[in-house]
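[1] The sequence and its predicted three-dimensional model are supplied below.
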Amino acid sequence: MSKTKVLTGITTTGTPHLGNYVGAIKPAIEESWRDDIASYYFLADYHALIKGRDPKRIHQSTLEIAATWLALGLDTDRVTFYRQSDIPEIAELNWILGCMTAKGLMNRAHAYKAAVQANEEAGEQDPDKGVTMGLFCYPVLMAADILMFNAHKVPVGRDQVQHIEMARDIAGRMNHHYKTKFVLPEAVVGESTAVLNGLDGRKMSKSYDNTIPLFVPEKKLLKLIRKIKTNSLEPGEPKDPDTCTLFQIYSAFADATQVEVKRQQYADGAGWGDLKNELFEFLNEHLKDPRERYNALIEDPAFIEKELLKGAEKARAEAAPFLTSIRQAVGLKPLV
């Protein structure tokens, strides 16, 4: 049976939080158990270098993210789970694709345009001030990640759809000029994917410093939940669950029956203190077992390294012969 290849990259710049789990990790792991899908998950540590300038943080983030996925049940025998920098074929393909990518296409990339606009608004004489080639060429490396394994589908947020379109454009140019056979990838934007708010009511993001890390100790989890912003309604007054971060987080982990029971609590005027304590108890129970696995994995980086190298070997077994065919197509081949 022909399988649909689905590829997901996770940038190694932070600690996984509840929003990451609900919006990306949980649905990805669930999908990996489907027999009609071949799943590729990689730690995008090359991409992390674009903004991450702290070597220790990038290294620690790699450990934390890998441990998180493994603790939550990722079966590395069913999927291809690897570290981007362990696949040298990706870096070489990045150069080959870059040589067929129009600068004008990169000029239109959202991240680059935003950086230029920020400089112009700040009155900078150089509109490219602070713009690195990593930022400017980011979409080419992303295309290399995707095209290296001829992924059919790439789950992304709406802000990344443009990059998938660019990957299609680059693949099309390669196919037209060199007669290569790159698959044209499709962006998958989860319309029903849950997006959690953070402590301050905005979208949970490390950029806002409002996250709840997935595997913090119990006491820290309780402290963070009690910091979640709520309104001034008193106990006994009905509350709107649909505008409440506490209810949103609870609903992302609960089943339909539990959600309806919780909704009735809001209608009955439950107090914020009780609702926060109940959310803590519920989440803590839900995360207790994977937290234990995570902590054990963090203490055994050698095991995680072994898993990543196993994934790299699997990935390179596919990437190396494909890159050889690309090299031959562009004229990089032996003389005899």
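    Ah, there it is. Numbers count the residues shown, from 1 in each chain.
[2] going forward, measure contacts and count neighbours with C-alpha atoms only.
    Will do.
[3] Nearest spatial neighbour of residue 267, chain-adjacent residues omitted?
    Nearest residue to residue 267, sequence neighbours excluded (Cα to Cα, 6 or more residues apart in numbering): residue 238, at 4.7 Å.
[4] and the one you found, how many residues sit next to it?
    Residue neighbour count, defined by other Cα atoms under 10 Å, stands at 16 for residue 238.
[5] do the same with residue 7
    Residue 7 is flanked by 24 other residues according to other Cα under 10 Å.
[6] quick one: what helix or strand has it in it?
    Secondary-structure assignment from DSSP states H and E places residue 7 in strand 4-11.
[7] helix or strand right after that strand?
    Assigned by DSSP H and E, the successor of strand 4-11 is helix 18-20.
[8] Any chance you could list what contacts the next helix-or-strand element following that following helix?
    Downstream of helix 18-20, the first helix or strand assigned by DSSP H and E is helix 26-31. Under the contact criterion Cα atoms under 8 Å, 6 or more residues apart in numbering, helix 26-31 has outside partners 37, 73-74.
[9] ok, second structure coming up, stack it against the first:
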Amino acid sequence: MSTATTTPAQQTAQPGGAATRTVVVSGIQPSGELHLGNYFGAIRQHLELHRQYESYFFIVNYHALTTIHDREALQRYTFEAAVTYLALGFDPEKAALFVQSDVPEVTELAWIFYNLVPVSMLEKGVAYKDKVAQGLPANAGLFNYPVLQAADILIYGGTLVPVGADQKQNIEICRDIAQRFNRTFCPPDRPLFPIPEPLIREEVAVVPGIDGRKMSKSYGNTIGIFDEGKTLRKKVMSIVTDSTPLEAPKDPERCNVFALIKLFADAETRHRIAEAYRQGGYGYGDAKKELIQLIDAHFAEARERRRELLKHPDYVMDVLREGGRKGRQRAQEIMEQVRDRVGLHYATYRPETS
């Protein structure tokens, strides 16, 4: 946790003004095959945190609708995301793992938040502008993405949100929304929503793809978490490098291959490979072969667990259903208070009589 820009608060304001333990909330979007950028940027951190704190991790299929309009693809990616978490070691006995749409209250809360958020705030969204610049359709879902994300976080009383550096602004919007709601609908001494903190690990803020840009499904430059054999070799061997000849010394810190090696290798291996770069006689092809070995070794056990999970899809669905039950129970508790505070519980109203 010391590598993060923010550490968990021990006591955080919660519904009714009480203090409680840290609640970790985060999600993963099932918009395609999960890759090394997803793993180092989010999933690995989720796996560490879910054993330490009360946690809610979910597969954000509502968010995926901003880009996916294919029924079967969305179903497949949602299932594969769940399998990936379980194969990598997520323990459903320790924390809730579920699908966003199994908690429909989140969209109800998002609608309430929409009525508090100035359009000008969303127009400044860097993530929205970046995605449109990449060619994604500028639909209303993409524009309003941060508001639904805020509902995702606050409906479970989230206090700590592990995210990539590119999501920092969205967490700032979430914090603003929580404060606006508390000011508008809550007594000063009884805020409903905590003000969540982002947890960002700067050393893996950007994982390079095979073309040197940030690894992203949008760029088509990814290496899948469970790629192996010829598929893995083809992708790794196509990683872009410069034209420095084999015999010449090279700077490992300027190489996309070494940037990935650093994510997998222990300190001794990193040092050995870095020295080989600097001494010369060590080619990029040599580095790529070592990277393949490191990836294979790192995910070997998870690949076997994944193969077993694929044989037992009912177990995966049971995990998601139980996680959804836990998530919805928490969400319903929060929404009862939200509805009461904003005035949606109209049946309790009685006119004054003289």
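    It's in. A quick note: this is a predicted structure, and the numbers were derived from the prediction, not measured.
[10] what about burial for the contacts of helix 26-31 of the first structure, which qualify?
    37, 74 (16 or more other Cα atoms under 10 Å).
[11] of the contacts of helix 26-31 of the first structure, closest to residue 181 of the first structure?
    Within the contacts of helix 26-31 of the first structure, proximity to residue 181 of the first structure (Cα to Cα) peaks at residue 37, which comes in at 20.5 Å.
[12] re earlier: where in the second structure does the strand holding residue 7 of the first structure align, residue-wise?
    Under TM-score structural alignment, the match for strand 4-11 of the first structure in the second structure covers residues 22-29.
[13] With stretch 309-319 of the first structure instead?
    With TM-score structural alignment as the criterion, stretch 309-319 of the first structure aligns to 321-331.
[14] how about the matching stretch: buried residues?
    Buried residues in stretch 321-331 of the second structure (16+ other Cα under 10 Å): 321-328, 330-331.
[15] Sitting in helices, which of those residues do you find?
    321-328, 330-331 (DSSP state H).
[16] Nearest to residue 26 of the second structure among those?
    For these, the nearest to residue 26 of the second structure is residue 327 (12.3 Å; Cα to Cα).
[17] can you give me the helices in the stretch 201-336 of the first structure?
    Along the stretch 201-336 of the first structure, counting by DSSP state H, counting those that start in this stretch, helices occupy 218-226, 245-253, 256-267, 272-298, 301-330.
[18] can you name the residues of the second structure that the first one overlays?
    What it means is helix 218-226 of the first structure. Alignment of helix 218-226 of the first structure against the second structure: residues 229-237, by TM-score structural alignment.
[19] mean per-residue distance, the matching stretch to the first structure?
    Superposed on the first structure, stretch 229-237 of the second structure shows a mean distance to its aligned partners of 1.5 Å (mean Cα distance after the TM-score superposition for the first structure).
[20] Return the set of buried residues in that stretch.
    So for stretch 229-237 of the second structure, counting by 16+ other Cα under 10 Å, buried means 232-233, 235-237.
[21] got it, and stretch 270-284 of the second structure?
    So for stretch 270-284 of the second structure, counting by 16+ other Cα under 10 Å, buried means 270, 273-277, 280, 282-284.
[22] returning to what we had before: for the strand holding residue 7 of the first structure, packing partners?
    If contacts are counted by 3 or more Cα pairs under 8 Å, 6 or more residues apart in numbering; DSSP states H and E, strand 4-11 of the first structure sits against strand 37-44, helix 45-48, strand 153-155.
[23] how about a markdown table for the ones you listed, with distance to residue 232 of the first structure added?
    Converted to a markdown table, those look like this (distance: least, Cα to Cα, whole Å):
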| stretch | distance to residue 232 of the first structure |
| --- | --- |
| strand 37-44 | 42 |
| helix 45-48 | 41 |
| strand 153-155 | 39 |
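[24] That concludes my questions; thank you for your assistance.
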